[in-house]
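*Asks:* No sequence on hand, only this structure:
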């Protein structure tokens, strides 16, 4: 089987944890037989404990609950937190964990499991950028993150479910082995009454290293009127940067919504190195300033949209494991577009000539270094020490528990 566009899907855009968590926890409470969940960050705060309780309750009533959490992003969970999960019957695996070294430093920074996926009862899936932590709630204050997830019901859920299962030891790995054929994977024209067509795509370190980036580039090449990209960590590869500029030069209204109130100050510094190059070609750049932008979404013209976990930076485009959905639907496009236009209108400042970094030798030199870095980064990744990704199954505390197992399907050589 080859992943493909699936028609007749029902979609709901969920903004921030305030909309996402209640919907997800209700779906978990109604789960009848299976829950698959992958995430990068899970914190032991009020949100983390609420998810903990919901999953333990589901496992207690006989639902098979399988979790795959990242060994870097979720490394701080306590032994008690984990023990209660496994004792309840939850199957929990850490993706590529590593011990702290050099007095507590975590060195397993690269090639992380950055996906955020949930599949419930083979009927409902959630794909997006929202982790499980209190900083995704507006009540967190000025540092609350702005982000998005999409709820999906329909045929594409089976693709997402089989993909998630393929990452668990002992399950088929066909999704890792499939090499995407972009010409065979495209939507058919749809009327306004047809439910959404959806394509599930991902990035790994085997056969799908550039899949998400290629969909962005393809979208920019096909755009005729308007593109809005909202992305938290913006330092894209040279090909994608060139595609953005090329679209603007042929008359497409290209708007980038980037961080103006970053959670990591270096993010803003890096993005600003690219401002002259983009603005000079007609790209409109807006810095969102109400709180940290954590979203990874985009819309094109009247039908195309994407929601997912992939940033447009070197980590997401060349190293991390990511997942997005590509959506062809006028209603969803309009909903997401209006949400992004609201961010632009109410909480963003446009970067114009007065806000651009000064044109001096220091900034020119930094920009030249940045461009060469973007051009050569994919090849440079191959210099990083290779490792075999694995999963550690957490052993329940009771004596009859299975032994700890390691191993997983994603063992292809890195490049």
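*Replies:* Cool, the structure landed. Treat the numbers as computed from the prediction; the structure is a model and nothing was measured.

*Asks:* all contacts plus neighbour counts: C-alpha atoms, from now on.
*Replies:* Will do.

*Asks:* and the closest residue to residue 330 other than its chain neighbours, how many residues sit next to it?
*Replies:* In this structure, residue 330 finds its nearest non-sequential neighbour in residue 303, 4.4 Å apart by Cα to Cα, 6 or more residues apart in numbering. By other Cα atoms under 10 Å, 17 other residues sit near residue 303.

*Asks:* Residue 303 reaches residue 336, doesn't it?
*Replies:* No - here residue 303 does not reach residue 336: they are 10.6 Å apart, not a contact under Cα atoms under 8 Å.

*Asks:* Could you pull out the helices in the chain for me?
*Replies:* 16-29, 46-60, 79-87, 156-166, 174-177, 211-222, 238-249, 265-272, 275-279, 314-318, 330-347, 361-381 (DSSP state H).

*Asks:* Tell me which residues of the first one come out buried.
*Replies:* Spelled out, it's helix 16-29. For helix 16-29, the neighbour count (16 or more other Cα atoms under 10 Å) marks 16, 17, 20, 21, 24, 25, 27, 28 as buried.

*Asks:* adding another structure so you can compare the two:
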């Protein structure tokens, strides 16, 4: 889908970043221009062409004596080759897995590192939902997964780097503290760094979504991959709809997790009964997690509207309060909607055979059970 990158920079301190070459060229530039220290905390890092490109940039930076800390989730990056890890460590890169799935004494699901954060020299950061893999970059035959990140420049990067350092070094006290999270970049733009880590009593992203939805006056647009919200989000959307707020949801038409998509489809009838507009994106896999409310409040990051993100993962979002930025991003989302298939009660009735309804129903409850098991696995829940 075409987009005009020139309109995505509304301040020298903040820019909307698209999956594909836009994200990876920025990431490579940040790494190659770094001088002192890089923190990269990623859920999924694959050893494909895109992964090799970023590994090469990291090794080059390490050769310049840049301190590099690479933290990958033990489940998301389970397939990361041990020989590549060894090569990175030989190059001087500090590497570890967050909560390895297997160890000598346990099998662990539980809490995951789901945030996607890169920060360099305490002056530039990338925060979003984009992992390191070909599917997020795209290939000659396959489009990139639809996703976004935010690039932040300046003082706002300092506390992000401090938090990443605390997580990597397992500084529990610092990790448990809230970071300074609000920055007024200019008169009409303020930025908040929001975290969700239920075990550390950080529910900032969940609470921001609920508060903003409940306070909406005119319009809510949400892009939701793996959309399976809990009761509080559903009730907030229902309340907003009763208040005559126009609500649009951009959801997955195709997904890398078909059962989760089926579970989302189970909610369609309920959502449509609230007069919520539903749009399915079918041009590529939808992986974005973002929202715009009333052309003023925007959030972009790693947080999915489901219980895994709410209660089982470490997440980070950027919240932007800005009329200029939100209007720009709303135009982007409107363009996406123009390329989506709209789901109406009539089209849903045609699609929903008795067998389809049963599959959606069973997918919903199986997915909910899996969420409960994974999220609340009791053994070594605080492992980090």
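*Replies:* It's in. As the structure is a computational prediction, the values presented were derived from the model and not from experiment.

*Asks:* Do you know the score for how well these two fit?
*Replies:* The TM-score (TM-score structural alignment, normalised by the length of the second structure) is 0.87; 371 aligned residues with a Cα RMSD of 3.2 Å.

*Asks:* Does residue 245 of the second structure touch residue 220 like I think?
*Replies:* Yes - counting by Cα under 8 Å, a contact exists between residue 245 of the second structure and residue 220, whose distance comes to 7.1 Å.

*Asks:* And residue 261 of the first structure, what's its match in the second structure?
*Replies:* In the second structure, the residue matched to residue 261 of the first structure (TM-score structural alignment) is residue 254.

*Asks:* ok, now which ones touch the residue nearest the centre of the second structure?
*Replies:* Most central residue of the second structure, judged by C-alpha distance to the mean C-alpha position with Cα atoms, centre = their mean, is residue 302 at 1.7 Å. Neighbour list for residue 302 of the second structure: 114, 115, 116, 128, 129, 130, 289, 315, 316, 317 [criterion: Cα atoms under 8 Å, 6 or more residues apart in numbering].

*Asks:* can you pull out the strands in the stretch 101-250 of the first structure?
*Replies:* Per DSSP state E, counting those that start in this stretch, the stretch 101-250 of the first structure has strands spanning 117-120, 124-128, 148-153, 196-203, 226-231. These are given in chain order.

*Asks:* Turn those strands into a markdown table, columns for distance to residue 175 of the first structure and mean neighbour count.
*Replies:* Compiled in a markdown table, the strands of the stretch 101-250 of the first structure are given as follows (distance: least, Cα to Cα, whole Å; neighbours: other Cα atoms under 10 Å):
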| stretch | distance to residue 175 of the first structure | mean neighbour count |
| --- | --- | --- |
| strand 117-120 | 15 | 24 |
| strand 124-128 | 17 | 26 |
| strand 148-153 | 20 | 22 |
| strand 196-203 | 10 | 24 |
| strand 226-231 | 27 | 23 |
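
*Asks:* Kindly state which of those strands is positioned closest to residue 330 of the first structure.
*Replies:* When those are compared for distance to residue 330 of the first structure using Cα to Cα, the nearest one is strand 196-203, at 8.1 Å.

*Asks:* Can you check what angle separates that closest one from helix 156-166?
*Replies:* 20 degrees (axes from the mean of the first three to the mean of the last three Cα atoms, to 10 degrees).

*Asks:* residues in the second structure aligned with strand 196-203 of the first structure?
*Replies:* By TM-score structural alignment, strand 196-203 of the first structure lines up with residues 189-196 in the second structure.

*Asks:* Mean per-residue distance, that stretch versus the first structure.
*Replies:* In this overlay with the first structure, the average offset of stretch 189-196 of the second structure from its partner residues is 1.1 Å by mean Cα distance after the TM-score superposition for the first structure.

*Asks:* coming back round to it: output the contacts of residue 302 of the second structure as CSV; include the columns distance to residue 323 of the second structure.
*Replies:* What follows is the contacts of residue 302 of the second structure, written out as CSV (distance: Cα to Cα, whole Å):
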residue, distance to residue 323 of the second structure
114, 29
115, 26
116, 26
128, 20
129, 23
130, 25
289, 20
315, 25
316, 22
317, 18
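
*Asks:* Among these, which one sits closest to residue 306 of the second structure?
*Replies:* Distance to residue 306 of the second structure, by Cα to Cα, is smallest for residue 289 among the contacts of residue 302 of the second structure, at 11.0 Å.

*Asks:* In the first structure, what residue corresponds to that closest one?
*Replies:* In the first structure, the residue equivalent to residue 289 of the second structure is residue 296, according to TM-score structural alignment.

*Asks:* Against residue 375 of the first structure, how distant is that match?
*Replies:* In this view, residue 296 of the first structure and residue 375 of the first structure are 22 Å apart by Cα to Cα, to the nearest Å.

*Asks:* which of those two has more neighbours?
*Replies:* residue 296 (26 against 16).

*Asks:* show me what contacts the residue nearest to the more buried one when sequence neighbours are not counted?
*Replies:* Distances taken as Cα to Cα, 6+ apart put residue 231 closest to residue 296 of the first structure, at 4.6 Å, once the chain neighbours are dropped. For residue 231 of the first structure, the residues meeting the contact criterion (Cα under 8 Å, 6+ apart) are 256, 257, 258, 259, 293, 294, 295, 296, 297, 311, 312.

*Asks:* redo that, cut-off 7 Å
*Replies:* With contacts taken as Cα atoms under 7 Å, 6 or more residues apart in numbering, residue 231 of the first structure has the following neighbours: 257, 258, 294, 295, 296, 297, 311, 312.

*Asks:* just residue 123 of the first structure next, same as before
*Replies:* Neighbour list for residue 123 of the first structure: 153, 154, 157 [criterion: Cα under 7 Å, 6+ apart].

*Asks:* One more pass at 10 Å, please.
*Replies:* Contacts here follow Cα atoms under 10 Å, 6 or more residues apart in numbering; on that basis residue 123 of the first structure touches 31, 152, 153, 154, 155, 156, 157, 158, 161.

*Asks:* Relative to residue 347 of the first structure, which of the residues you listed is nearest.
*Replies:* The shortest separation between residue 347 of the first structure and any of these is 28.7 Å, and it belongs to residue 152 (by Cα to Cα).
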